[in-house]
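> Have a look at this prediction, sequence included:
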Amino acid sequence: MDGIQNFQMLIDGAWVDAADNGWFDSTSPIDGKVWARIPEATAADVDRAVRAADRAFAQGPWASMTPSQRGQCLRRLGDLLAEHSETLGWAETRDTGKMLKETRWQARYIGEFFHFYAGAADKIAGEVLPIDKPDLMVFTNREPLGVVAAVVPWNSQLFLSAVKIGPALAAGNTIVLKVSEHASVPMLEFGRLIAEAGFPPGVVNIVTGHAEVGRALTSHPLVARISFTGGPGAARHIIRNSAENLAEVSLELGGKSPFIVFDDADLESAVNGSVAGIFGATGQSCVAGSRLILHANVADAFLEQMIGLARGIRIGDPMADDTQMGPLCTEGQLRHIEAQIALARQEGGRVLTGGQQPAGLGGTYFEPTIIDCPHPDLTILDTELFGPVLSVLRFNTEEEAIALANAGTHGLAAGIFTRDGARQMRMARAIRAGIVWINTYRVVSPIAAFGGVKGSGYGRESGFQAMFDYTRPKTIWVNTSSEPIANPFVMR
């Protein structure tokens, strides 16, 4: 047990163990060794965190702070993320196996999300209504909802937390964040920055544990809004849990995103975009471009380049600067991917490259894999793998491309590569997805909304519009007449 670190949860401004002293181990996918011990929260811990958040919302310094003062805390938090990006990146890489050069960059860039919402905090306004009744003035205020339950998965936790925490706090809410049991450490390290940024106790609380923790949180009677990112199975449980508190719910549930390449596309740019979309972050991204839809005229040339690049990807230690792809985060992902590739072979799919673990590395590493699919009915084409596996289909007409892109249950993102401007617009309108990238892929910004349709969930995160999702309008009627109410039995 040498070198194993013990971590604590953040509740009401204090670092605490679980009420019953329960723990679970965190195993690094880099070497398969236990490196951290995490509190296994109980329902009592969750209740304590939610009640602390509720008190902070209704009482104390947070409740009386102006929007500009809230913005100052958020701006300081953004600055601290940049200052501590090396520590945060190292913790995330150690816990998830993601590339260190990506995690430390992401920690720095996520600071921009908090800067964005710092600036937005005092920009939410109501309106005066041109009411149809004389002697009445009617206006609206937008007010925060209360306690927000934020539930995030292990991948890109800083980003997925920022798009929830940023607008929620800017609007005046408080937060209980349930982090993934697969990689809790990065968010606990993030929690150390909360008090330093000036947030009062109870405004941000972080709890750790497994499914029971999520159930206790999302069904808690004091929770006003639930923001969830994860899989559809857990999302259905959350919707059922919300029947207990009638909380507002938003869901981001991942995807099986189409990456469409027409025969007039810049082939080199499209190939590089596809590599980034499916092999970047070891394919462990909700917007991974895992369905490659190629025009028949360029399919062979495209795949020749793609296979060459895939075979040259350097797989290894994610802490090393020259590594291009690290391990999968969990053993479960590895087994799921292996099973789905075996099924794809049975259904007629042909593995063009990869399809197995690389020799000599062990652990949860997996080769960049490309599977040629003879028809659109293969199971793998509508199954999110969360790994470096690309399924390929061919098309001849624009109508075929649209039909293939819209097939299946997901609708988070899509990529379109074509030089034809009119076609770009037609395709962007026709594809059923919440995000469409044209001649680029896997780009995010605090200014742009993020979210899906169909089985990829509902609601939007990031962007200014998200501020409205964490507030509700209150309508205020003011009688300006000097005359008394004429008849109390007649509605005006």
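Alright, I've got the coordinates.

> all contacts plus neighbour counts: C-alpha atoms, from now on.
Noted.

> Now do the contacts for the residue nearest to Asp420 when sequence neighbours are not counted.
Counting by Cα to Cα, 6 or more residues apart in numbering, Asp420 lies nearest to Asp264, which is 7.6 Å off, once chain neighbours are set aside. When the contact criterion is Cα atoms under 8 Å, 6 or more residues apart in numbering, the partners of Asp264 are 418-420.

> Let's see which of those end up in strands.
When DSSP state E is applied, those are split such that none fall in strands.

> Give me the number of neighbouring residues for Asn21.
11 (other Cα atoms under 10 Å).

> For the residue nearest to it when sequence neighbours are not counted, which residues are in contact?
In space, Asn21 comes closest to Pro39 once its chain neighbours are excluded; the distance is 7.3 Å by Cα to Cα, 6+ apart. Taking Cα under 8 Å, 6+ apart as the definition of contact, the neighbours of Pro39 are 7-9, 17-18, 21-24, 208-209.

> again, but for Gly97
Taking Cα under 8 Å, 6+ apart as the contact definition, Gly97 lies against 28-30, 318, 326-329.

> now with 10 Å?
Contacts for Gly97 were tallied using Cα atoms under 10 Å, 6 or more residues apart in numbering; they are 28-31, 90-91, 103, 155, 183, 281-282, 316-319, 325-330, 364-365.

> this is the other structure I want to compare:
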Amino acid sequence: MSEVQNRSQIYVDGAWRDSAGTGRIEVLNPATEQVIAEVSAGDAADVQAAVAAARAAQPAWAALSGAERGDFLGRIAKEIEAEFADLTAVAVADVGMPVDVAGPIQVGVPLFQFSNFAQLAATLDEPPQEVGPSLVVEEPVGVVGAITPWNFPFFQVSLKVGAALAAGCTIVLKPSEVAPLLAYRLADVVDRIGLPAGVFNLVSGGPEVGAALSSHPDVDLLSFTGSTATGKKIAVAAAENTTRVALELGGKSATIVLDDADLQSAVADALGKCFLNSGQICIAQSRLLVPASKVAEVEALVQAIAPAFTPGDPTQSGVVTGPLVSQAQREKVLAHVERAVADGARVVVGGTPAPQETGFYVTPTVLTDVSPDSAIAQEEVFGPVLVILPYETDDDAVAIANNSAYGLSGGVWSADTDRALAVAKRLQTGMVNINSGQYNPAAPYGGYKASGYGREGGVEGLKEFLQTKTINYPAPAEG
């Protein structure tokens, strides 16, 4: 990807066309700081055209059987599989995730999602539920506006596009302007397989496009993944038109290591789940809760294990930590660390800019001597920063973990899985991993509290794009 790509068009009504907006947005490779693409800075007129195309196409798309819609999704999946290596290279250049993990995560999980939604679409052909003299029918919501983030730009797109199309909805996608290239590649695939015109539309751009989509009266559902602050603004804008909203927002998740846990395994897993994608992950488990009597032992383990996460060139095999996505993100993360140290936190590892001369790198950082109420323990950093928090009892650990505005993910480590499950059930969060448990792409996930509402993935993720109708027949005559 040494040459600058020109992706200055948008995809509307089954064709690439020039944007009404005349601006261009440069896309940088976060490891080299070089411009790798230019995309259109769309505007409200582009959104209007895309929504109109989606509205016109929706009745015919909904009229297809679920199996027919699933066939299109299956074709998308096959194209992704055929281009797996190339798409992985795009992910490495666009996001900075190291190649060894970018393939299975940035491309492999979206491949699974499109394949899974292809199968789930066919289940919508099953007869409706009968409740006495009534039929309970599930129908597509209609036109979906999707606004997706830069950290997992293909994965988040696949969750929204795959589910919406399976449900019989049409969609207008606004990918992040920071990392839009995989969304453009999806539009190429959609065009190549002959998806009916207007079913999928892509408008690139910045806040103007997002605002126009959020406030559009012909959008029936807004699905957004991103920061809590932006999610609140989208919800307010959508409320003017009583538009349904699904929000997957920020997190400040906690791993609780109980006193009987395998400490070395727990610490290694916690570092991995915090530092994945350089910490730029909403479900990052960025608070590590350990028994107060074992804090020193945990700190020693952190110092021994952390070198495995030394940042490096994301194109090289064996590297597990790449750069942050932008200079702005890098500065934000370093500012969080500096403030925490000024407030009394002690650095166990990291705490400084990475030594690379180019690229938006930050050395993965672990802090201790941190108050559970401090900014570094309460605010989402969205970078490779973990805080160690001591506790005295299981009840104390649960209280500290739940002491957060967020509730997206979490973890519990224990030699006794029943004990771990009992603690997991008390956590106010949408997903909990027990011991080395991992994210399951076939299962739903989503947030409690300020982490949002609605679910993505699996059957529940599909149902976000459906609405329920009850059809009542006359009750049978008695006798």
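Sure thing, it's come through. Only a predicted model underlies this, so the values are computations on that prediction, with no experimental measurement involved.

> Just give me the match in the second structure for Gly89 of the first structure.
Using TM-score structural alignment, the equivalent of Gly89 of the first structure in the second structure is Thr88.

> wait, its match sits on Leu111?
No: Thr88 of the second structure sits out of contact with Leu111 when judged by Cα atoms under 10 Å, with a separation of 11.8 Å.

> Need the overlap of contacts for these two.
Common contact partners of Thr88 of the second structure and Leu111 (Cα under 10 Å, 6+ apart): 104-105.

> mind listing the strands for the stretch 51-200 of the first structure?
According to DSSP state E, counting those that start in this stretch, the stretch 51-200 of the first structure carries its strands in the segments 128-129, 136-144, 147-151, 174-178.

> and what of the stretch 201-350 of the first structure?
If you assign secondary structure with DSSP E, counting those that start in this stretch, the strands in the stretch 201-350 of the first structure sit at 204-207, 223-229, 248-252, 258-261, 291-295, 350-353.

> thinking again about what came up before, now which of the contacts of Asp264 of the first structure would you call buried?
In terms of neighbour count (16 or more other Cα atoms under 10 Å), the buried residues within the contacts of Asp264 of the first structure are Thr418.

> got JSON lines for the contacts of Asp264 of the first structure, with distance to Gly463 of the first structure too?
Output for the contacts of Asp264 of the first structure, formatted as JSON lines (distance: Cα to Cα, whole Å):
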{"residue": "Thr418", "distance to Gly463 of the first structure": "27"}
{"residue": "Arg419", "distance to Gly463 of the first structure": "28"}
{"residue": "Asp420", "distance to Gly463 of the first structure": "28"}
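
> corresponding residue for Val381 of the second structure in the first structure?
By TM-score structural alignment, Val381 of the second structure lines up with Leu385 in the first structure.

> re earlier: name all residues that make contact with the match of Gly89 of the first structure.
When the contact criterion is Cα under 10 Å, 6+ apart, the partners of Thr88 of the second structure are 94, 97-108, 182.

> and the spatially most central residue of the second structure, what is it in contact with?
What sits nearest the mean C-alpha location of the second structure, by Cα atoms, centre = their mean, is Gln156, with 4.8 Å. Taking Cα under 10 Å, 6+ apart as the contact definition, Gln156 of the second structure lies against 106, 109-110, 113, 146-150, 162, 175, 183, 224-225, 248, 456-457.

> shouldn't Leu165 of the second structure be in contact with Gln113?
No: taking contacts as Cα under 10 Å, Leu165 of the second structure lies outside contact range of Gln113: 12.0 Å.

> Which residues lie in contact with Tyr315 of the second structure in this structure?
You called it Tyr, but residue 315 of the second structure is Thr. By Cα under 10 Å, 6+ apart, the residues touching Thr315 of the second structure are 31, 89, 92-93, 96-100, 102, 322.

> My error: substitute Trp62 of the first structure in the last question.
By Cα under 10 Å, 6+ apart, the contact set of Trp62 of the first structure is 55-56, 69-70, 169, 172-174, 199-203.

> farthest-separated two in these?
Pairwise distances among the contacts of Trp62 of the first structure were taken by Cα to Cα; the largest, 18.7 Å, belongs to Arg55 and Gln69.

> Tell me which of those two has more neighbours.
When Arg55 of the first structure and Gln69 are compared for neighbours, Arg55 comes out ahead with 20 against 17, by other Cα under 10 Å.

> what's the closest non-adjacent residue to that one?
Nearest one to Arg55 of the first structure, counting by Cα to Cα, 6+ apart, is Gly202 at 7.4 Å.

> Near the aligned partner of that neighbour in the second structure, how many other residues are there?
Gly202 of the first structure maps onto Gly198 in the second structure, with residues paired by TM-score structural alignment. Counted with other Cα under 10 Å, the burial measure for Gly198 of the second structure works out to 26 neighbours.

> correct me, but Gly198 of the second structure touches Val144?
No: with contact defined as Cα under 10 Å, Gly198 of the second structure does not reach Val144; the gap is 11.9 Å.

> which neighbours do the two share?
Residues touching both Gly198 of the second structure and Val144 by Cα under 10 Å, 6+ apart: 51, 54-55, 170-172.

> Tell me the residues of the first structure aligned with stretch 142-157 of the second structure.
Stretch 142-157 of the second structure falls opposite residues 146-161 of the first structure when the two are matched by TM-score structural alignment.

> if I pick whatever residue of the second structure lines up with Val176 of the first structure, what's in contact with it?
In the second structure, Val176 of the first structure lines up with Val172, judged by TM-score structural alignment. Taking Cα under 10 Å, 6+ apart, we find Val172 of the second structure in contact with 11-12, 47, 50-54, 143-147, 161, 198-203, 213, 219, 222.

> now Asp420 of the first structure
262, 264-265.

> coming back round to it: most tightly packed of the strands of the stretch 201-350 of the first structure?
Of all those, strand 258-261 has the most neighbours on average by mean count of other Cα atoms under 10 Å, namely a mean of 30.
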